Each structure stands twice: as C-alpha cells, then as structure tokens.
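K.L.:
Build me a structure from this.
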Amino acid sequence: MNFFLLFSSFSYVLYTILTIDAGSSRGWTLQESLYRMPYDNWRNYEDALELAPVETKTAINVVIYLLGDWLSQTIFRKGDPLTFDASRTLKNGLIGACFGPAVHLYYEWSDAILPVEEGFNRLFKILMDQTLYLGVKCSVYIAAVGLLNGEAPGEVSAAVGSRIRPVMLTAWKFWPLVHCCTYSVIPARHRVLWVNCVDLFWNAILAGLSRGGEGGAKEEEGEDKAEGVTDGGLP
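P.N.:
Now for the predicted structure:
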C-alpha cells in the first residue's frame, strides 16, 4: 500500500511537470523542451495563483504537509522510504488543507495592518509571527493531531501544554532569520510557497535532533508534528 501511494503520487507530479507544454511542443527539440519546462511550469503556477490564490496556496500547503511528514518519517531519519505510517501522513495532509486558507488570510491581514514598506514593520511582523501566530497555530496543530488520533480532550490539552514550549523555543532558533528574508525579498504572493519550502529543511533539522537521544526524540516528535504548522511548519 505504501509503495502504491508513493508511486502514484510521484508519478502524477512527474507527469504534470513533464507534460506542461504538451499542447504546444510539437516540433520542439528535446533541448528546447527542457529549456522551456521550468519557465512554463512557473508561469502555470503564477497563472493559478492569480486566478485562485486561496485554492492554489492550499494545494501547495497540502503537498508540503504530506511530503514533509513522509520525509520526517523516512529519509530524514535515514530509514526505509516505504516504512512509514501512511495514516499519519494522510492526517497531516488533511490538517494542511484546513490550514491553507487560514495561512493565506493571515498573511493578507498581516500585510494590511503592518505594511513592510513602513518603518520597523518588518521587525514587528516577525515578532507577531513568532509569538501570537506561532503559539496559536502550533497549539491548534498539536490539538488537531491528537483529536485525529482519537485522544480524549484532556489528553489533547495536556499534549498542547507539554509540547508548545519546546516547539516555540526550537522555532526561535531558526525562523526569525528565515523571516528576515520572507519580509524583505520575497513577494507577498509567494510567501506561503517560500515558507513551505523552507519548512522541509526545518523538518530535516528536527529529525536530526531527534536522533540525538531517546528523550530528545520524544521532545522533537512533538516539534516534528507541530512542524506542519508553518505553512508547512512553523511560521
């Protein structure tokens, strides 16, 4: 089943990327096709972002949540790519779908109240990201994971209370520097994509830390799961 899920998912993605110019590439050489492929895929993404920003960002969020969870269970822990909990990965994707619109709205609201072009707003946006937004989103994510796993409300509340502090402390060592770039050189419409991509590296860091010891692994497991909280991890 795991092999089927991976094979079908990666085959679909590869097919979509390689056939982007299927309607206009007749007569093109292989070199011309390879040259145009990156540009035309990016143009297709830009067009989708223009026509349906929420749906497009949500789809990206789901992909990153699914990919990030699979990588954190396998490749980042130097394990077998086929040995992973598919139900956990699919649950993570479901949470990613729910967070997608919320993340889009947050960035829109953040830009409205704190335009990056004015004064010290970049600093204020990073502070807001790493306090209010980070705390709420991580808490909701950890609670969602617990509820989807069938835990009782009391257990979910205890999990949030025990995991939120180490998650935030670890995030503060990484994300503020990332967001210096997020709010300076990344266009507003691409911030969700940027943060999602960086989140894959964040997953790798957490997975590496979790191999440092059993206690660390338990602590980082909570961080690893809360990782889906960025727009793919932590914001």
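K.L.:
For the rest of this, base every contact and every neighbour count on C-alpha atoms.
P.N.:
OK.
K.L.:
how deep is Gly154 tucked in, by neighbour count?
P.N.:
The local packing count at Gly154 equals 8, with neighbours defined by other C-alpha atoms under 10 Å.
K.L.:
if I look at it, how far off is Met168?
P.N.:
For Gly154, the distance to Met168 under the criterion C-alpha to C-alpha, to the nearest Å works out to 22 Å.
K.L.:
What of Arg88?
P.N.:
From Arg88 over to Met168 (counting by C-alpha to C-alpha), the distance is 22 Å.
K.L.:
Check Leu127 too.
P.N.:
Computed with C-alpha to C-alpha, the distance linking Leu127 and Met168 is 12 Å.
K.L.:
Looking at the two, which is more packed in?
P.N.:
Neighbours around Leu127 and Met168, counted as other C-alpha under 10 Å, are more numerous at Met168. The numbers are 19 against 15.
K.L.:
the helices in this protein, which residues?
P.N.:
Along the chain, counting by DSSP state H, helices occupy 2-18, 30-51, 53-73, 86-113, 121-128, 134-148, 153-171, 175-182, 191-210, 214-226.
K.L.:
for the fifth one, the distance to its chain's centre please.
P.N.:
Taking the mean of its C-alpha atoms, helix 121-128 sits 21 Å from the chain's own mean (C-alpha atoms, centre = their mean, to the nearest Å).
K.L.:
Now the second one, please; I'll put the structures next to each other:
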Amino acid sequence: MKVAIDVTMHLAAEYQKELKERPLRTKALTSASMGICGEILAHVLKKKPIYTVSLRRVLAFGVFGGAITGPLMHFWYGVLEQVRTRDDKSLTPMQKLFLDRLVLTPPFVALTIFALGVLNGASVQAARSNVRATYFSTLFMNWRVWTFTQWLSFNFIPPQFRVLWGNAVAVWWNCYLSMLSA
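P.N.:
Reported below is the predicted structural model:
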C-alpha cells in the first residue's frame, strides 16, 4: 500500500510541475487522455469485447480533447479569472458559472457534436444533421451534469486544477457522448 501511495504522490508532484512549466500542453494531453478513457469506458459499459473498440472513435475523442477541449478550457478559465466587474473586482463564482453555462456552453455543445461527427468519419452535411437532431437534448443534459460540476469548480477548485477537475468528470460525460453518437 505504501508503494501505491508513494507512486501516486510522485505522479501528482510531476503533474503539478508540468502544469506549472507547460500548462497548455499538460491540459491538452490530459484532456486527450480523458477523452480516450471515456470512449473506452463507453465501449466496456455497452458490454462489447474490448478488441472491438473502434480505433477511429478512440482517436476522435482523443483528438477532440487534446486539440479543442483542453486548450479551449485553459484559455476560457484564464479569461474568467481576468475579467473584472465595473468596480474592478474579480467575478464571483456565480458570475463565472453564469457566463460558463450561458456563453460558452451552447456553442461548445454544437462544436462538440459536429467535430466528433466529422472526426468519426461523417460528412459535414451528416454532422450538421446530427447537430440539429441531438443539440437540445445534449445541451439540456450538459446543463444537468455540468452546472453542479462547474459550481463546485468555481467555488472550491483552484484555477490551475479546473481543467483537470473537468477532465475527471468528463470521462463520464465523454462516455455519455460516445453512447449518444454510437
């Protein structure tokens, strides 16, 4: 047990070091890894043999996480920390939550559905059609799952760990998206 704790502590220290030295790369790689984990978990939960996992789907979730989600969230959280109110104060956690849920989320959900469709081999027209067919149900599910998650994030998670926190929850969210797009 001590070895497991020591290894965990070492990995956590290395992660923090990488986060401090190369925050964008670290968050992108973490998001890619969690996207891959979510896709594989969805496959396992569907009770399909692991050897039938689609490499294309796994890579699609990994590429989307690494190229879009990780970098976008890195910059988004940075913007939320920099925005000032009229009286030159930082935004409150509730103001950040409001902006996150109503400004970022609607277009990000559409982008997610569209990009994952294209990355999975759908035509642009088919991906657009899928956005039209699934957008509102996915957006409403996002608001159900992520509003509380983001409330916790803005109230209790230090800014440098918000992408990591989101990635931990995103394993399950990616699993949901994978099952939706199967």
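K.L.:
List the TM-score for the superposed pair.
P.N.:
The TM-score (TM-score structural alignment, normalised by the length of structure 2) is 0.85; 178 aligned residues with a C-alpha RMSD of 2.5 Å.
K.L.:
Go through the helices of structure 1 and pick out the most buried.
P.N.:
Ranked by average neighbour count under the criterion mean count of other C-alpha atoms under 10 Å, these are headed by helix 53-73 at a mean of 23.
K.L.:
and that helix, which stretch of structure 2?
P.N.:
Applying TM-score structural alignment, one finds that helix 53-73 of structure 1 aligns to the residue range 23-43 of structure 2.
K.L.:
Next, the mean deviation of that stretch compared to structure 1.
P.N.:
Comparison of stretch 23-43 of structure 2 with structure 1 after fitting gives an average deviation of 0.6 Å (mean C-alpha distance after the TM-score superposition for structure 1).
K.L.:
quick one: contacts of that stretch?
P.N.:
Defining contact as C-alpha atoms under 8 Å, 6 or more residues apart in numbering, one finds that stretch 23-43 of structure 2 is touched by 15, 18-19, 50, 53, 57-59, 61-71, 74, 163-164, 167-168, 170-176, 178-179.
K.L.:
One more: stretch 49-63 of structure 2?
P.N.:
Contacts to stretch 49-63 of structure 2, defined as C-alpha under 8 Å, 6+ apart, come from residues 31-36, 39-40, 43-44, 116, 119-120, 174.
K.L.:
can you tell me which residues contact the aligned partner of Ala127 of structure 2 in structure 1?
P.N.:
Ala127 of structure 2 maps onto Val156 in structure 1 when the alignment is built from TM-score structural alignment. With contact taken as C-alpha under 8 Å, 6+ apart, Val156 of structure 1 is in contact with 142-143, 146-147.
K.L.:
Shared with structure 2, which of those residues?
P.N.:
Compared against structure 2 with both residues aligned by TM-score structural alignment, their matches' C-alpha atoms under 8 Å, the contacts of Val156 of structure 1 retain 142-143, 146-147.
K.L.:
Relative to Gln31 of structure 1, which of those residues is nearest.
P.N.:
The closest of the kept ones among the contacts of Val156 of structure 1 to Gln31 of structure 1 turns out to be Ile142 (C-alpha to C-alpha; 47.2 Å).
K.L.:
for that closest one, what are its contacts?
P.N.:
With contacts taken as C-alpha under 8 Å, 6+ apart, Ile142 of structure 1 has the following neighbours: 156, 159-160, 222, 225-226.
K.L.:
Met128 of structure 1 too?
P.N.:
Met128 of structure 1 makes contact with no residue, according to C-alpha under 8 Å, 6+ apart.
K.L.:
try 10 Å this time
P.N.:
Contact partners of Met128 of structure 1, counting by C-alpha atoms under 10 Å, 6 or more residues apart in numbering, are 110, 122, 134-135.
K.L.:
Could you work out the most separated pair of these?
P.N.:
Based on C-alpha to C-alpha, the longest span within the contacts of Met128 of structure 1 runs between Arg122 and Gly135 and measures 19.1 Å.
K.L.:
circling back to that earlier point, shared with structure 2, which of the contacts of Ile142 of structure 1?
P.N.:
Shared with structure 2, among the contacts of Ile142 of structure 1: 156, 159-160 (both residues aligned by TM-score structural alignment, their matches' C-alpha under 8 Å).
K.L.:
ok, so of these, who is nearest Ile186 of structure 1?
P.N.:
Compare each of these with Ile186 of structure 1 using C-alpha to C-alpha and the shortest gap goes to Val160, at 31.8 Å.
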